[in-house]
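**Q** What follows is a predicted structure for the sequence shown.
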Amino acid sequence: NWQVNNESTSTGVTSPGGKRKRRNRVPEKPNYPLNLWSIMKNCIGKELSKIPMPVNFSEPLSMLQRLTEDYEYAEILDRAAQCTDSCEQMAYIAAFTVSSYSTTASRTGKPFNPLLGETYECDRTEDLGWKAVSEQVSHHPPMVAQFCEGRAWRCWQEFTMASKFRGKYLQ
């Protein structure tokens, strides 16, 4: 007897024992043939966030969720918080920073742009020891504010990106 939990944006499924069952993979991308060049040739000089793209070019999650995935290796921050040597602590922080690129080679889809004022909360305190909250605070240019708190550390960031497609390169 499983129960759907509408209070959460995670999988939202709770077992009879009350333990949350989390999704462990994203659904497969539909296999629809599209010609990327036929879409992009009319977009030269436009800002990428304003270019309408077919839905199947996107990942089935929002940019707020995607940014929260950067905390996948947050145990590195737990180790950094325990360090007494500042050089070793900085090495752990650097390792955490580059860990967010661990999945970029296999992820070619673009996350959905969040609506202005949209929020995303991820509470992993029970299993991973951290929780995060993100909000889309500006739409043009797109900007996200995020706060994450772990066992012995806090992290906050403002993320914004503006890029234009110039035909042969991105600016």
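**A** Nice, I can see it.

**Q** going forward, measure contacts between C-alpha atoms and count neighbours the same way
**A** Will do.

**Q** helices and strands around the biggest helix by length in the chain, which ones?
**A** Using DSSP state H to define each element, the chain has its longest helix at helix 86-99. Other helices and strands packing on helix 86-99, by 3 or more CA pairs under 8 Å, 6 or more residues apart in numbering; DSSP states H and E, are helix 75-82.

**Q** List the buried residues of stretch 123-131.
**A** Of all the residues in stretch 123-131, those buried under the rule 16 or more other CA atoms under 10 Å are 123, 130-131.

**Q** Count the neighbours of the nearest residue to Pro60 once chain neighbours are set aside for me.
**A** Distances taken as CA to CA, 6 or more residues apart in numbering put Pro111 closest to Pro60, at 6.9 Å, once the chain neighbours are dropped. Close neighbours of Pro111, defined as other CA atoms under 10 Å, add up to 18.

**Q** Could you point out the helix or strand that follows the helix or strand hosting Pro111?
**A** Assigned by DSSP states H and E, Pro111 belongs to strand 110-112. Next along the chain after strand 110-112, taking DSSP H and E as the criterion, comes strand 119-124.

**Q** alright, now check it against this:
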Amino acid sequence: MFKGQSEDDIEILNENTKSMLMQFMGQLKIGMDLTKIPIPCDFLEPRSLLEKLTDFNTHAHLLTTAMDDDDPIQRMVHLVRWYLSGWHVKPKGVKKPYNPVLGEVFRCNYELRENGLMTCIGEQVSHHPPKSAIYAECKQKELLLEGWYYPRSKFLGNSAASITEGNIKITFGSRGNEVYTATWPSVYARGVIFGKLIMEMAGKTKIECKKTNMLAEIEFKSKPFFGGEYNVVSAKIKHKKKTIYQIRGKWNEKLYIKGKDSDKNSEELFFDVRSAEVVPKHVPPMEVQKDNESRKLWDNLTKAIKQNDVQLAAIEKDKVETEQRNVKKEREQQGQVFTPKLFKAGPEDFWTFVGFE
């Protein structure tokens, strides 16, 4: 095991899975777009990407804590804590969530105790290229969260990359509509040909609030070929371009914070995955979900994966994909163009939530 790895990071493949992976890799060329290549069911996480995007609210109480702080610098500190808390929820090894079908919807809510409910909803607004739009609100706290997620998957040799475009917009209504914008990191599956299979996040992201002149510069660090550790992240919180705080650690374990001019011994624990409060998530029961809602849509595939029945999983996955091809063909024959029900396209790929179904 490499330094910085945990057992949950690494995928140990059996012979059948190795053979399937090599057959899959034989189809690929460096630089190839993977969004149109079927992923073997062995490497699927049993849920839709739309549901995975709501993991950001696993510690949603950190958002309301940020809103309640009267100090704009501390509001950004709390917001960075929330942002960095959203990445550790993942399955063991290297798994990819289902690609949502066009028009697919996922909805849930999170209990925020005395702060009421945070309601979340997402819709797949485009299939080629894939684009997901998400929205969350807590009316009691006048809190809005809007997101646009545009992954571009590419084969890079010994890695498969999901290069992410889009952003997250957080609005604190009770702070005079104070707006924060954040970007997404990219995700890499390393060791797809040789070495251990492991999922890694890498790249520079930022959170910015122009109203308060606050900026957080965040770097998810890729492990060097020799030495180094996995899952390392660092951040600088700046006010009017001056660094106020520095953060370091591992996004899947512990993070530490210190003032810019403080020595390392003055570091304080910033976030601990193992002891952090988890906000309960509630998804509507299957019997009240519509046919285009994620859990109902993918139910048979999910059951097959959880039963480790790879052959049945492949059959169920093909059923969904075939149905979607038929829907697309019928729409084209009728001269219709798909229009999202919950979101409306705006300038620069900005998607505005227009209302619940």
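**A** On my side now, so go ahead. Since we're looking at a predicted model, the values are computed, not measured.

**Q** Can you tell me what the residue nearest to Pro60 of structure 1 aligns to in structure 2?
**A** The equivalent of Pro111 of structure 1 in structure 2 is Pro97 (alignment by TM-score structural alignment).

**Q** give the contact list for its match.
**A** 44-49, 52 (CA atoms under 8 Å, 6 or more residues apart in numbering).

**Q** just how off-centre is the longest strand seen in structure 1 within its chain?
**A** Ranked by residue count and defined by DSSP state E, the top strand of structure 1 is strand 130-138. Counting by CA atoms, centre = their mean, to the nearest Å, strand 130-138 of structure 1 is centred 10 Å from the centre of its parent chain.

**Q** In structure 1, which residue is most central in space?
**A** Arg66 (1.2 Å; CA atoms, centre = their mean).

**Q** what's the longest strand of structure 1 aligned against in structure 2?
**A** By TM-score structural alignment, strand 130-138 of structure 1 lines up with residues 118-126 in structure 2.

**Q** now swap in stretch 50-70 of structure 1 and tell me
**A** Going by TM-score structural alignment: stretch 50-70 of structure 1 matches residues 36-56.

**Q** Outside of the matching stretch itself, list whatever touches it.
**A** 17, 20-21, 24, 82-83, 85-87, 89, 91, 94-100, 105-107, 120, 122-124, 132, 134, 294-295, 298, 301-302, 305-306, 310, 313-314.

**Q** Filter these down to the buried ones, PyMOL style.
**A** If you want just the buried ones from those in PyMOL, going by 16+ other CA under 10 Å, the selection is:
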select buried, resi 17+21+82+83+85+86+87+94+95+96+97+98+99+100+105+106+107+120+122+123+124+132+134+294+295+298+301+302+305+310+313+314
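
**Q** ok, the counterpart of Asp69 of structure 2 in structure 1 to Trp153 of structure 1 distance?
**A** Counting by TM-score structural alignment, Asp69 of structure 2 lines up with Cys83 in structure 1. Note on Cys83 of structure 1: its distance to Trp153 of structure 1, by CA to CA, to the nearest Å, is 12 Å.

**Q** Wait, a strand at Val89 of structure 2?
**A** No. Counting by DSSP: H, G, I helix; E, B strand; the rest coil, Val89 of structure 2 is located in no strand; its state is coil.

**Q** helix/strand/coil for the residue nearest to it when sequence neighbours are not counted?
**A** Distances taken as CA to CA, 6+ apart put Asp55 closest to Val89 of structure 2, at 6.7 Å, once the chain neighbours are dropped. With three-state DSSP as the basis, Asp55 of structure 2 sits in helix.

**Q** count of residues packed around Gln65 of structure 1?
**A** Gln65 of structure 1 has 21 nearby residues by other CA under 10 Å.

**Q** What's the average distance for the host helix or strand of it when superposed on structure 2?
**A** Using DSSP H and E, Gln65 of structure 1 sits within helix 63-68. Compared with structure 2 after fitting, helix 63-68 of structure 1 deviates on average by 0.5 Å (mean CA distance after the TM-score superposition for structure 1).

**Q** corresponding residues in structure 1 for stretch 272-291 of structure 2?
**A** The alignment places stretch 272-291 of structure 2 over no residues of structure 1 (TM-score structural alignment).

**Q** try stretch 316-323 of structure 2
**A** So stretch 316-323 of structure 2 is aligned with nothing, judged by TM-score structural alignment.

**Q** and for that stretch, what are the contacting residues?
**A** 297-298, 300-301, 304.

**Q** quick one: secondary structure of Ala152 of structure 1?
**A** Per three-state DSSP, Ala152 of structure 1 ends up coil.

**Q** Thr302 of structure 2 now?
**A** Criterion first, three-state DSSP; result for Thr302 of structure 2: helix.

**Q** longest helix of structure 2?
**A** helix 310-333.

**Q** Give me the buried positions along that one.
**A** 310, 312-314, 316-317, 320, 328.

**Q** so can I have TSV of those showing distance to Glu208 of structure 2?
**A** Below are those laid out as TSV (distance: CA to CA, whole Å):
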residue	distance to Glu208 of structure 2
Val310	44
Leu312	46
Ala313	42
Ala314	43
Glu316	43
Lys317	40
Val320	40
Lys328	39
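
**Q** Between these, which sits nearest Ala202 of structure 2?
**A** Lys317 (29.8 Å; CA to CA).

**Q** Would you mind measuring from that closest one to Ser85 of structure 2?
**A** For Lys317 of structure 2, the distance to Ser85 of structure 2 equals 31 Å [CA to CA].

**Q** try Lys254 of structure 2
**A** 10 Å.

**Q** Show me what counts as buried in stretch 45-59 of structure 1.
**A** Here stretch 45-59 of structure 1 shows 47-49, 57-59 as buried, counting by 16+ other CA under 10 Å.

**Q** likewise stretch 159-179 of structure 2?
**A** 159-164, 166-172, 178-179.

**Q** Show only the entries of those found in strands.
**A** Per DSSP E, these map to strands at 159-164, 166-172, 178-179.

**Q** ok so, going back, which of the contacts of Pro97 of structure 2 map to contacts in structure 1?
**A** Retained in structure 1 (both residues aligned by TM-score structural alignment, their matches' CA atoms under 8 Å) from the contacts of Pro97 of structure 2: 44-49, 52.

**Q** Would you mark the buried spots in stretch 85-94 of structure 1?
**A** In stretch 85-94 of structure 1, counting by 16+ other CA under 10 Å, buried: 89, 92-93.

**Q** And Leu215 of structure 2, what's its match in structure 1?
**A** If you follow Leu215 of structure 2 across to structure 1 using TM-score structural alignment, you land on a gap.
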